[in-house]
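K.L.:
Here you go, sequence then predicted model.
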Amino acid sequence: MTRAALLLLPLLLVSACGGPVQIDAGDLSDADAKACAAFVDELPETLDDLDRVDVQPAGAPGAAYGDPAIVITCGVGQPDGYHAGASCESVAGVDWFVPDGEYTDHAIDVTLTSAWSRPRVEVQIPKDYWPEATAAATGVLSPIVEKHMETVGHCQRL
């Protein structure tokens, strides 16, 4: 190995380690920013036995747990695939939208969205934790969503 390669090796190893998780802050109204801040303040330090990790930017409306990270973001837009009559998972009074195909395919990441609340909360769960973390996340998050978000409807139950 060349001397230059040996000098670059520590840099590559450090950059390969996970740093802070990026959370898209988006443009939130004052009311949504306030609701999201209260929501984030109540999030636990662990989720499904995964420790909370740093997020970027500091003060972002969300949190992350583990590596790969389960990422929770408050104040997201309408999820892809969402439509009137979309399927959902109802947990503790909160309806969570799951895109078609993600709920049954355990080989892919899954994204849950509290599509019938304002502001919306999105939970991205890597396939490494699926399906166990889904129940844990919605069980922990639903009461916090219900407390801080406005319910603006319910999904159609079949």
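P.N.:
The structure has been received and is ready for your questions.
K.L.:
make it CA atoms for all contacts and neighbour counts henceforth
P.N.:
Noted.
K.L.:
residue ranges of the helices in the protein, please?
P.N.:
Counting by DSSP state H, the chain has helices at residues 3-16, 30-41, 132-148.
K.L.:
can you list those helices in CSV and add mean neighbour count and distance to H83?
P.N.:
As requested, these are exported to CSV (neighbours: other CA atoms under 10 Å; distance: least, CA to CA, whole Å):
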stretch, mean neighbour count, distance to H83
helix 3-16, 10, 39
helix 30-41, 17, 22
helix 132-148, 18, 21
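K.L.:
Next, format the ones you listed as JSON lines and append distance to E102.
P.N.:
Converted to JSON lines, the helices of the chain look like this (distance: least, CA to CA, whole Å):
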{"stretch": "helix 3-16", "distance to E102": "28"}
{"stretch": "helix 30-41", "distance to E102": "26"}
{"stretch": "helix 132-148", "distance to E102": "12"}
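K.L.:
L112: which of these is closest?
P.N.:
helix 132-148 (8.5 Å; CA to CA).
K.L.:
elements contacting that closest one?
P.N.:
Helix 132-148 sits against helix 30-41, strand 46-47, strand 88-91, strand 94-97, strand 120-125, with contacts defined as 3 or more CA pairs under 8 Å, 6 or more residues apart in numbering; DSSP states H and E.
K.L.:
That helix vs strand 120-125, what angle?
P.N.:
Computed by axes from the mean of the first three to the mean of the last three CA atoms, to 10 degrees, the angle separating helix 132-148 from strand 120-125 equals 160 degrees.
K.L.:
what residues does helix 132-148 touch?
P.N.:
The contact list for helix 132-148, computed with CA atoms under 8 Å, 6 or more residues apart in numbering, reads 35-36, 38-39, 42-43, 47-48, 91-94, 121, 125.
K.L.:
Next one for the comparison:
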Amino acid sequence: MPCGPSVAPPYARPVSPARRRAARRLFPLPLALATVIAIAGCSSSDGGAGPAVPSPSGKAAAACRTLHGELPERVNGQDRTELEPASEYTAAWGDPTIELRCGVPRPEVLTPGSEHYNPTSDAAEVNGVSWLIEQRDGGYRFTTTDRAALFLEVTVPDAYAPEVGALTDLAKAVRSALPAGTPPAPKGG
């Protein structure tokens, strides 16, 4: 469904050549092209853009593929959605989307030497899985802190408050597919 009107409003009038020239001076071509591109991007399509696909390797990649097969069809009452591009390292539910990314890098707040390092960051255990909690604009990002070989990230929009509720639906699959243990050490550490 397009995000703009599909017909001209009743108050629209033809524009004189002088007004068109003035509009071109105020509305240069690059801005006009950007506007057209933005409007074209407003219409819905069958497949939505998904989260950035991580690129785990080795044991982490194998664990993510196992997890992908065990993920629930519904999270926080929302149905699983198809992603573009399709990947065994990502999943999503609902609209706005609850996004899962498996095999992500170590969060900066857990990386000694990072300017954002905070060893006392907020964390919680939900149904046997420990999560780092980071508030973001429009929601929360949760990252596992107790899974061997990898980090798993779940982003939940404010629309699903309390956002931590989505983690209860994911806990069984996470516990089953991703062995508990010490996550990977920081690079160079």
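P.N.:
Cool, the structure landed. These numbers were taken from a predicted model, which means no experiment stands behind them.
K.L.:
Can you give me the TM-score here?
P.N.:
TM-score of the superposed chains, computed with TM-score structural alignment, normalised by the length of structure 1, equals 0.74; 140 aligned residues with a CA RMSD of 2.8 Å.
K.L.:
Generate a PyMOL selection restricted to the buried subset of the contacts of helix 132-148 of structure 1.
P.N.:
Selecting just the buried residues from these in PyMOL takes one command, with 16 or more other CA atoms under 10 Å as the test:
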select buried, resi 35+36+38+39+43+47+48+94+121+125
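K.L.:
Chain neighbours aside, what residue packs nearest to the aligned residue in structure 2 for A35 of structure 1?
P.N.:
Using TM-score structural alignment, the partner of A35 of structure 1 in structure 2 is A63. What sits nearest to A63 of structure 2 in space, not counting adjacent residues and going by CA to CA, 6 or more residues apart in numbering, is L178, at 5.9 Å.
K.L.:
what do you get for G66 of structure 1?
P.N.:
Counting by CA to CA, 6+ apart, G66 of structure 1 lies nearest to L50, which is 4.9 Å off, once chain neighbours are set aside.
K.L.:
List the residues that contact the counterpart of that neighbour in structure 2.
P.N.:
Using TM-score structural alignment as the criterion, L50 of structure 1 maps onto Q78 of structure 2. Q78 of structure 2 is in contact with 93-95, counting by CA under 8 Å, 6+ apart.
K.L.:
lining up those with structure 1, which overlap?
P.N.:
When you map the contacts of Q78 of structure 2 onto structure 1 and apply both residues aligned by TM-score structural alignment, their matches' CA atoms under 8 Å, the shared contacts are 93-94.
K.L.:
buried subset of the contacts of Q78 of structure 2?
P.N.:
Listed as buried from those are 93-94; burial here means 16+ other CA under 10 Å.
K.L.:
how about the contacts of Q78 of structure 2 in a markdown table, adding distance to P56 of structure 2?
P.N.:
A markdown table is the format used below for the contacts of Q78 of structure 2 (distance: CA to CA, whole Å):
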| residue | distance to P56 of structure 2 |
| --- | --- |
| W93 | 22 |
| G94 | 25 |
| D95 | 27 |
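K.L.:
Strands - which of the contacts of Q78 of structure 2 land there?
P.N.:
W93 (DSSP state E).
K.L.:
and the gap between K147 of structure 1 and R118 of structure 1?
P.N.:
With distances taken as CA to CA, to the nearest Å, K147 of structure 1 is found 12 Å from R118 of structure 1.
K.L.:
To which residue of structure 2 is M149 of structure 1 aligned?
P.N.:
Per TM-score structural alignment, M149 of structure 1 is aligned with L178.
K.L.:
List the residues that contact that match.
P.N.:
63-64, 67, 147-148.
K.L.:
Kindly reformat those residues as JSON lines containing distance to C102 of structure 2.
P.N.:
Below are these laid out as JSON lines (distance: CA to CA, whole Å):
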{"residue": "A63", "distance to C102 of structure 2": "9"}
{"residue": "C64", "distance to C102 of structure 2": "6"}
{"residue": "L67", "distance to C102 of structure 2": "8"}
{"residue": "R147", "distance to C102 of structure 2": "11"}
{"residue": "A148", "distance to C102 of structure 2": "12"}
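K.L.:
just those residues now: which is nearest A40 of structure 2?
P.N.:
For the contacts of L178 of structure 2, the nearest to A40 of structure 2 is C64 (34.9 Å; CA to CA).
K.L.:
Report whether the expected contact of the closest one with Y89 is present.
P.N.:
Yes - at 5.9 Å, C64 of structure 2 and Y89 qualify as touching, with contact defined as CA atoms under 8 Å.
K.L.:
hang on, the earlier thing: need the max-distance pair from the contacts of L178 of structure 2.
P.N.:
The span of the contacts of L178 of structure 2, defined through CA to CA, is set by L67 and A148 at 13.3 Å.
K.L.:
Y65 is in contact with L47 of structure 1, correct?
P.N.:
Yes - in terms of CA under 8 Å, L47 of structure 1 counts as a neighbour of Y65; the distance is 6.6 Å.
K.L.:
Just the residues contacting stretch 109-128 of structure 1, thanks.
P.N.:
Contacts of stretch 109-128 of structure 1 (CA under 8 Å, 6+ apart): 32, 35-36, 68-79, 94-99, 102-103, 106-108, 130, 133-134, 145, 149-155.
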